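Engineer: Structure for this input, please:
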Amino acid sequence: MTGPTNRGRSGALSALLGIGGGTILVPFFHWCNVDLRRAIATSTTLGFGLAVFGTIGFIMSGLERSGLPSGSYGYISLPALIGISSTAMLFAPYGVYLSHRVPLRRLKRIFSLLLLCLAVNIVVGLI
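Structural biologist: Have a look, this model is predicted:
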């Protein structure tokens, strides 16, 4: 399946798992024989849209919810949103630099380790 439906599914799945969309999109693109560096760049670009629409969805679904911490708009914490987005913008150029400088084999191992850590975290959270 291709097109917006696929992006919507990866966004929904990443939101349910509490992970970034790139964690799903990079392996998918790589499975589709897209060069790993290009897969990372493409998923980063798509990740911005996933984050925007995910944020809007979490705000809308939690607007009527009571008992949320101050500074929250729906299920989004404004201080956390500012901290995470500013840190991401600050370090994104460094990530791009590293992804082009690190040898491809090492890059694959680093990404595999990240996915393994996420999987362990999800399993531990289920126990």
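Engineer: For the rest of this, base every contact and every neighbour count on C-alpha atoms.
Structural biologist: Fine.
Engineer: Okay, buried residues for stretch 41-48 please.
Structural biologist: Neighbour counts using 16 or more other CA atoms under 10 Å place 41-44, 46-47 of stretch 41-48 among the buried residues.
Engineer: Which SSE is immediately downstream of the longest helix along the chain?
Structural biologist: Ranked by residue count under DSSP state H, the longest helix found in the chain is helix 36-61. The C-terminal neighbour of helix 36-61 among helices and strands, as given by DSSP states H and E, is strand 72-73.
Engineer: which helices and strands does the helix or strand following that next one pack with?
Structural biologist: Using DSSP H and E, the helix or strand that follows strand 72-73 in sequence is strand 76-77. Strand 76-77 is packed against helix 36-61, with contacts defined by 3 or more CA pairs under 8 Å, 6 or more residues apart in numbering; DSSP states H and E.
Engineer: helices and strands around the helix it packs on, which ones?
Structural biologist: Against helix 36-61 (3+ CA pairs under 8 Å, 6+ apart) you get helix 4-17, helix 22-31, strand 76-77, helix 78-101.
Engineer: Tell me who's in contact with the most centrally placed residue in the chain.
Structural biologist: Nearest to the mean C-alpha position of the chain, counting by CA atoms, centre = their mean, stands residue 20 at 1.4 Å. Applying CA atoms under 8 Å, 6 or more residues apart in numbering to residue 20 gives the contacts 14, 47.
Engineer: how close does it get to residue 40?
Structural biologist: Remark: distance between residue 20 and residue 40 (CA to CA, to the nearest Å) = 12 Å.
Engineer: And this one, please, so the two structures can be compared:
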Amino acid sequence: MNVVLPDPSWLLVLIPAMALTGIAAGFLAGLFGVGGGIVIVPVLSYVLPLLGVEEVVRQKLAVATSLATMIPTSWISARRHYAKGALDLALVKSLAPGMILGTLVGAALVVALRGEALSLVFAAVALLVAINLGFTGVDWRLRDTFPAGAARQAIGAGLGLVSALMGIGGGTVGVPVLTMLGMPMIRAVATASAFGLLIAIPATILVLFAPGHPAMPPFSVGYISLIGVALIAPFSMLATPYGVKVAHGIPQIVLKRAFAIFLAITAARMFHTSLT
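Structural biologist: Next up, the predicted model:
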């Protein structure tokens, strides 16, 4: 079935809706170091059916488009946090090889798996992270230092794999992992913001050149919606610095609990979508 383009009156609704999505994604990218995908993927999952996009490609399109929009947002967020002296650049560099490898595997699975499986992965990981952040204190940790050697690369690969599957930056899973391994919350948020670049760039390249599907909507390349990127990315870039400013001005326990509540709500909505 061919996807029907929306009429002009519907575009008048779509454009501000995507702009608001970009603003929310950018603000949360700066606030939580998440890259914005944790907002973009659920929103696109709701909007795409209204545009006639078939279920077989809906979640793939949402994840791939989210990955593409994360590149500029993650760049701005990481630069702002680095300017404030909170980003651990040495750790980011040391994790890069494993994270990029895990990201490429995850992006390949985005192309290969069914949309329902991607939705359930998204919801399950978001819920587990929300539980961790919601029921542990600011100082709770498994150990005081980040592992080195093969263990460090394995952690990086795992973060890249899961994040690419979900279409998100490294913050959603990176922040709780970093805090569990001894890093203060605000430093974890800042450092995880840079993970978004290590994840978004290789993953976007892979899904961009993936063979298309007959059910893909117009103005798509690979599994990426060019319209979605064009509408979301600019507003996301504008809002990111404000999120960074707020992140550095509120108590860390408030930041941690707010992140948990947001993820729990998102997970519940994604489970509902996938199972009904």
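Engineer: Given these two chains superposed, what TM-score do they reach?
Structural biologist: Here the TM-score for the pair of chains, by TM-score structural alignment, normalised by the length of the first structure, is 0.84; 125 aligned residues with a CA RMSD of 1.9 Å.
Engineer: Could you provide the helices and strands packed on helix 36-61 of the first structure in a markdown table, with additional columns for mean neighbour count and distance to residue 120 of the first structure?
Structural biologist: Listed next are these as a markdown table, based on neighbours: other CA atoms under 10 Å; distance: least, CA to CA, whole Å:
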| stretch | mean neighbour count | distance to residue 120 of the first structure |
| --- | --- | --- |
| helix 4-17 | 15 | 12 |
| helix 22-31 | 19 | 14 |
| strand 76-77 | 18 | 25 |
| helix 78-101 | 12 | 23 |
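Engineer: looking at those, which is closest to residue 127 of the first structure?
Structural biologist: Nearest to residue 127 of the first structure among those is helix 4-17 (14.8 Å), distances taken as CA to CA.
Engineer: quick one, that closest one and helix 36-61 angle?
Structural biologist: In terms of direction (axes from the mean of the first three to the mean of the last three CA atoms, to 10 degrees), helix 4-17 of the first structure departs from helix 36-61 by 70 degrees.
Engineer: List the contacts of helix 4-17 of the first structure.
Structural biologist: Here helix 4-17 of the first structure makes contact (CA under 8 Å, 6+ apart) with 20-21, 23-25, 50, 54, 122.
Engineer: can you do 7 Å?
Structural biologist: Under the contact criterion CA atoms under 7 Å, 6 or more residues apart in numbering, helix 4-17 of the first structure has outside partners 20-21, 24, 50.
Engineer: again with stretch 18-35 of the second structure
Structural biologist: So stretch 18-35 of the second structure is contacted by 36-37, 39-40, 70, 73-74, 77, 168-172, 189-190, 192-193, 196, 231-233, 235-237, 239-244, 246-247 (CA under 7 Å, 6+ apart).
Engineer: Going by distance to residue 2 of the first structure, which of the contacts of helix 4-17 of the first structure wins?
Structural biologist: Of all the contacts of helix 4-17 of the first structure, residue 2 of the first structure sits closest to residue 24, with 14.5 Å by CA to CA.
Engineer: Per the alignment, the closest one pairs with which residue of the second structure?
Structural biologist: Taking TM-score structural alignment, the alignment pairs residue 24 of the first structure with residue 173 from the second structure.
Engineer: Okay, its match and residue 16 of the second structure: tell me how far apart.
Structural biologist: The value you get for residue 173 of the second structure to residue 16 of the second structure, if CA to CA is used, is 30 Å.
Engineer: repeat for residue 225 of the second structure
Structural biologist: Residue 225 of the second structure is 17 Å from residue 16 of the second structure, by CA to CA.
Engineer: go on, residue 60 of the second structure?
Structural biologist: Relative to residue 16 of the second structure, and taking CA to CA, residue 60 of the second structure is found at 23 Å.
Engineer: between the two, who's got more neighbours?
Structural biologist: Ranked by neighbour count (other CA atoms under 10 Å), residue 60 of the second structure and residue 16 place residue 60 first, with 29 against 13.
Engineer: ok, back up a step: now the helices and strands packed on helix 36-61 of the first structure as a markdown table including distance to residue 108 of the first structure?
Structural biologist: Below are those laid out as a markdown table (distance: least, CA to CA, whole Å):
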| stretch | distance to residue 108 of the first structure |
| --- | --- |
| helix 4-17 | 20 |
| helix 22-31 | 10 |
| strand 76-77 | 32 |
| helix 78-101 | 10 |
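Engineer: Which of the ones you listed sits closest to residue 112 of the first structure?
Structural biologist: With CA to CA, the closest approach to residue 112 of the first structure among these belongs to helix 22-31: 9.4 Å.
Engineer: and the angle for that closest one with helix 4-17?
Structural biologist: Using the same axes, to 10 degrees: helix 22-31 of the first structure against helix 4-17 is 140 degrees.
Engineer: Relative to residue 13 of the first structure, how far out is residue 68 of the first structure?
Structural biologist: Note on residue 68 of the first structure: its distance to residue 13 of the first structure, by CA to CA, is 24 Å.
Engineer: what residue of the second structure takes the place of residue 106 of the first structure?
Structural biologist: In the second structure, residue 106 of the first structure lands on residue 254 (TM-score structural alignment).
Engineer: Can you tell me the SS state at its match?
Structural biologist: Recorded secondary structure, residue 254 of the second structure: helix (DSSP: H, G, I helix; E, B strand; the rest coil).
Engineer: Around it, count how many other residues there are.
Structural biologist: The burial count for residue 254 of the second structure: 12, using other CA under 10 Å.
Engineer: Relative to residue 106 of the second structure, how far out is it?
Structural biologist: To residue 106 of the second structure, residue 254 of the second structure is 32 Å away according to CA to CA.
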